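Participant: Have a look at this prediction, sequence included:
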Amino acid sequence: MSAYQFNGSAVAHDEEGYLVDIAEWSPELALLIAKSENIEMAPEHWEVVNFLRSYYEEYQVAPAVRVLVKEMTKKYGKEKGDQKYLYSLFPYGPAKQACKIAGLPKPTGCV
């Protein structure tokens, strides 16, 4: 099993980079994961990451992209719930890549 080297310790992740123990997540670790994904975190990225963490806390599941788009539209309006907008932030898949940075499991239905 692989690990992110963070604050002098190893934080285990699976072969795709998703944390093994989501309790080990922190905003600082998110920055390291984002860097490994070639993403420079801006407030717009954090908005999605924080939304995903809240969604996971409530439903105990990471949403697939269709659900993410629908729920982001409900909460933030059509502009931020737009699939193109989300892909501009997370080019390798807004649900997959954002969940990885948020320290959440891979969304159900993502390849």
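Facilitator: Happy to help now that I have it.
Participant: For the rest of this, base every contact and every neighbour count on C-alpha atoms.
Facilitator: Fine.
Participant: Look at Tyr87 and give its secondary structure.
Facilitator: Under DSSP: H, G, I helix; E, B strand; the rest coil, the three-state class of Tyr87 is helix.
Participant: in the chain, which spans are helices?
Facilitator: 27-36, 43-59, 65-76, 83-89, 94-101 (DSSP state H).
Participant: Give the other helices and strands that the longest one contacts.
Facilitator: If I follow you right, that is helix 43-59. Under the contact criterion of 3 or more Cα pairs under 8 Å, 6 or more residues apart in numbering; DSSP states H and E, helix 43-59 touches helix 94-101.
Participant: take the one below as the second:
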Amino acid sequence: MPTATLANTTIELDDEGFMTDYQAWNLDIAKELAAKDGIPELTDRHVIVLNFMRQEFEAKGTGPSIRRLTKESGVPTKELYALFPGGPAKKAARIAGIKKPVGCI
């Protein structure tokens, strides 16, 4: 399994770059993961989405679908795509330190 050193912490990643231990996550790691995904800065709106993703993962064992994410996070679809371009549910899950949501390609 690949590893990466982010925010002075060695973390294990799966083959698609998702953290294998979501409990090792913190905001500093998220900032570095975001930068690797082309997001130079995490705003408060990004953090709302990341926290929602993590809460759903803790409650259900998977991240929310894009539909649920836009309906329940308080971040509309258009903004979500602007915050996490190129696949918001998958990209947000990776930055949030959780597994890839079921149904993401």
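Facilitator: Cool, the structure landed. Note that this is a predicted model, so its numbers are computed, not measured.
Participant: which of the helices of structure 1 sits most buried?
Facilitator: Most buried of the helices of structure 1 by mean neighbour count (mean count of other Cα atoms under 10 Å) is helix 94-101; its value is a mean of 26.
Participant: Report the aligned residue range of structure 2 for it.
Facilitator: Aligned by TM-score structural alignment, helix 94-101 of structure 1 corresponds to residues 88-95 of structure 2.
Participant: Name the residues that touch that stretch?
Facilitator: With contacts defined as Cα atoms under 8 Å, 6 or more residues apart in numbering, stretch 88-95 of structure 2 is touched by 17-19, 30-31, 33-34, 37, 49-50, 53, 63-66, 69, 80-81, 84, 99-101, 104.
Participant: Average separation of it from the aligned part of structure 1, please.
Facilitator: Its aligned residues in structure 1 lie a mean 0.7 Å from stretch 88-95 of structure 2 after superposition (mean Cα distance after the TM-score superposition for structure 1).
Participant: And stretch 44-54 of structure 2, by the same measure?
Facilitator: Here stretch 44-54 of structure 2, set against structure 1 after superposition, deviates by a mean of 0.9 Å using mean Cα distance after the TM-score superposition for structure 1.
Participant: Check the offset of that stretch from the chain's centre.
Facilitator: Computed by Cα atoms, centre = their mean, to the nearest Å, the chain-centroid distance of stretch 44-54 of structure 2 equals 8 Å.
Participant: now stretch 84-102 of structure 2
Facilitator: 4 Å.
Participant: what about it, how long is it end to end?
Facilitator: Chord length of stretch 84-102 of structure 2, first to last residue, is 18 Å (Cα to Cα, to the nearest Å).
Participant: next one: stretch 2-18 of structure 2
Facilitator: Counting by Cα to Cα, you get 10 Å between the two ends of stretch 2-18 of structure 2.
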